[in-house]
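Trainee: Structure for this input, please:
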Amino acid sequence: MKVFVTGANGFVGSYVVAQLLADGHEVYASSRTGDLSSFNTNKNYRFIQVDFSDPFSLHDAFEFVQPDMVVHSGAMSKPDDCELKQSDAFDTNVFGTVQLLLNAEAYKSFFIYLSTDFIFDGNKGMYKEEDKPSPVSYYGKTKTDAEEAVMEYQHGWAIVRTSFVYGKPLYGRGNFITMIAEKIKNRQPFNVVSDQLRTPTYVADLANGIAAIIKQKAGGVFNIAGKDILTPFEMSEAVAAYLDVSDHLLSPVTKDEFKELAQRPLKGGLDINKAISELQYQPVSFSEGLTDTLR
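Mentor: Here you go, the predicted structure:
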């Protein structure tokens, strides 16, 4: 099966590409920047440098690939950047998604869109697939708008919502857990939010969940996340315990004290019972994922 993957140089995208290659798919990885991977020795791998918000280059890429599946993992995903640069966030997260949908339509490609628990306001927590989005940040709004566009697509689609993805980067920049590990090792002071709830998701589990959707061509909305409910500070304490560092300089602060530019949901997290039932999704515990990340 020919699968076109956006955001292939990103943290999640790289794991998606690796999983799909392992499953024997013909993978066309794409990114705005040059290929960072080491997958080019795999006969089923091809890299295409393309900006998915550029209609002309995207049209050429789709004409070349003619994909059976599209996995759209590319995004402007830092909430504070989205708040500060709203025009760029719209162009990337909404306009870019619409351009991908228009091109996918020409080949009747099944479309998988990666979304987030930041589409919710955080008043309730442990959101289910049928819960109504109510974003509190511009990032969340762009992801909600893009979801709505995907839901109007006529040739088969799935929306994958996830939460606080972590793991060992295959290449490129790290993530919260790897960043915190460095702070702890270097005895650097750092404030960590202690009153936001998330369901941290091990990146390999997320890639496996997406692969299961592709295998079954399962349509609809799926929460693909971890099974533990933790605050960022609780995650940080677990990192310190794993590293056997008791004299770290991490300090718990409330969301209001942390003063981030973009508002975050206070009670995030996703209910994964549908994915467990319909996709046989079985995520590892946070403890197991943490061990794999820092080993």
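Trainee: use CA for all of it now, contacts and neighbours both
Mentor: Will do.
Trainee: Can you tell me how far residue 66 is from residue 292?
Mentor: Distance, residue 66 to residue 292, using CA to CA, to the nearest Å: 36 Å.
Trainee: Tell me which of these two has more neighbours.
Mentor: residue 66 (19 against 12; other CA atoms under 10 Å).
Trainee: and the more buried one, what is it in contact with?
Mentor: 2, 107 (CA atoms under 8 Å, 6 or more residues apart in numbering).
Trainee: what about it, distance to residue 214?
Mentor: For residue 66, the distance to residue 214 equals 16 Å [CA to CA].
Trainee: To check against the first, give me the structure of this:
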Amino acid sequence: MAERKRVLVVGGNGYLGQHLLVSLVGAGEPLPYDLAFTHHRPVPPPELLSVISSAIPFRVDLHTGDGFEAISQFFGQPHVVVNCAAISVPRACEVDPDAAMATNVPSSLVNWLLSFEGCDPFLIHLSTDQVYEGIKSFYKEEDETVPVNMYGKSKVAAEEFITSKCSNFAILRSSIIYGPQTVAPVEKSLPIQWIDKVLAAGQEVEFFYDEFRCPIYVKDVVNIIISLIKKWQSDGEPMQLFVNVGGPDRVSRMEMAKSVATYRGYDLSLIKSVSASSVNRGVASPADISMDISKLIRLLSITPVSFGHGVKDTLQSSNAS
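Mentor: Predicted coordinates for the structure are as follows:
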């Protein structure tokens, strides 16, 4: 009988981490993987633990690597590691670049993986569309990475570190990830829920008409990660992969807001169109980092849902909760 694969989700109590863990636990009976996750809090959220009781939590300091050896001892060397941990707020990275580099470049994680004997674990690492400069539409994976802010620079540094050290990896350059709230609510503001809240209050709100992204529904990101794990298992060979992970629609911030307003029936006049250049956010922001996702579709036969469909599902989930 083949050995059961051990999957470790790093940053399991974050937004994507929680959605991924819940999906992995619900992937079938019996659970196809042995599952563990890391967290940085003293204890993981009880709401999460109650839903994923079969997953083993480990407290880990990603800066120092403290906690990784406990995983080796009590869980075993993982076959698959999904790194969702990051400081992903661009302004926070700009304010504290040292912390951004220490967290976003997974040096302690990679060094731990390199210490394994007789095992070449598959590392799936979440990067960002902000590695691109933002001066054209529909970036391809082979385009030059020219980040304009510290967040993007830390993520490029992470990509370079992984590719120089690892032989078995998939780096996912993700756009804005949106979708329903997690089982243990995260502290950060979720984009669709925030737009819904301010428009529901009848506030006039400014949105940029000239900053473009390809937002991706969180359940599509989860499906992409699970499909990559299955592909690695079936192929039986190391991967060295970069892939753009975005939705099929290139939308401005203003168009994102209009999608929410149209679905909810809010007054569209509340949405005020402004240029991104008119606002000082304390951090440079790329204008257009829309991405070509043809490689993703070709590789995994996954076509992410449209932004409008994702907004509908997100808001219906909000209504039900």
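Trainee: just the helices in structure 1 please.
Mentor: 11-22, 55-65, 79-84, 86-90, 96-107, 138-151, 176-185, 203-216, 232-243, 255-258, 273-279, 286-294 (DSSP state H).
Trainee: and the first one, what other elements does it pack with?
Mentor: Right, helix 11-22 of structure 1. Where contact means 3 or more CA pairs under 8 Å, 6 or more residues apart in numbering; DSSP states H and E, helix 11-22 of structure 1 is packed against strand 2-6, strand 26-31, helix 203-216.
Trainee: tell me, it lands on which residues of structure 2?
Mentor: Aligned by TM-score structural alignment, helix 11-22 of structure 1 falls on residues 15-26 of structure 2.
Trainee: And that stretch, what's buried?
Mentor: 15-25 (16 or more other CA atoms under 10 Å).
Trainee: residues touching the spatially most distant residue from the centre of structure 1, list them.
Mentor: Distance from the C-alpha centroid of structure 1, by CA atoms, centre = their mean, peaks at residue 247 (32.4 Å). By CA under 8 Å, 6+ apart, the contact set of residue 247 of structure 1 is residue 187.
Trainee: Distance of it relative to residue 188 of structure 1?
Mentor: 11 Å.
Trainee: what about residue 99 of structure 1, neighbour count?
Mentor: Counted with other CA under 10 Å, the neighbours of residue 99 of structure 1 add up to 19.
Trainee: ugh, typo on my part, it should be residue 180 of structure 1
Mentor: 22.
Trainee: Just give me the match in structure 2 for it.
Mentor: Looks like residue 180 of structure 1 aligns to residue 195 there (TM-score structural alignment).
Trainee: do the same with residue 140 of structure 1
Mentor: With TM-score structural alignment defining the correspondence, residue 140 of structure 1 maps onto residue 152 in structure 2.
Trainee: give the contact list for that match.
Mentor: Contacts of residue 152 of structure 2 by CA under 8 Å, 6+ apart are 128, 130-132.
Trainee: contacting residues around the nearest residue to residue 19 of structure 2 once chain neighbours are set aside?
Mentor: Leaving aside its chain neighbours, residue 19 of structure 2 sits nearest to residue 182 (6.5 Å; criterion: CA to CA, 6 or more residues apart in numbering). When contacts are counted by CA under 8 Å, 6+ apart, residue 182 of structure 2 touches 15, 18-19.
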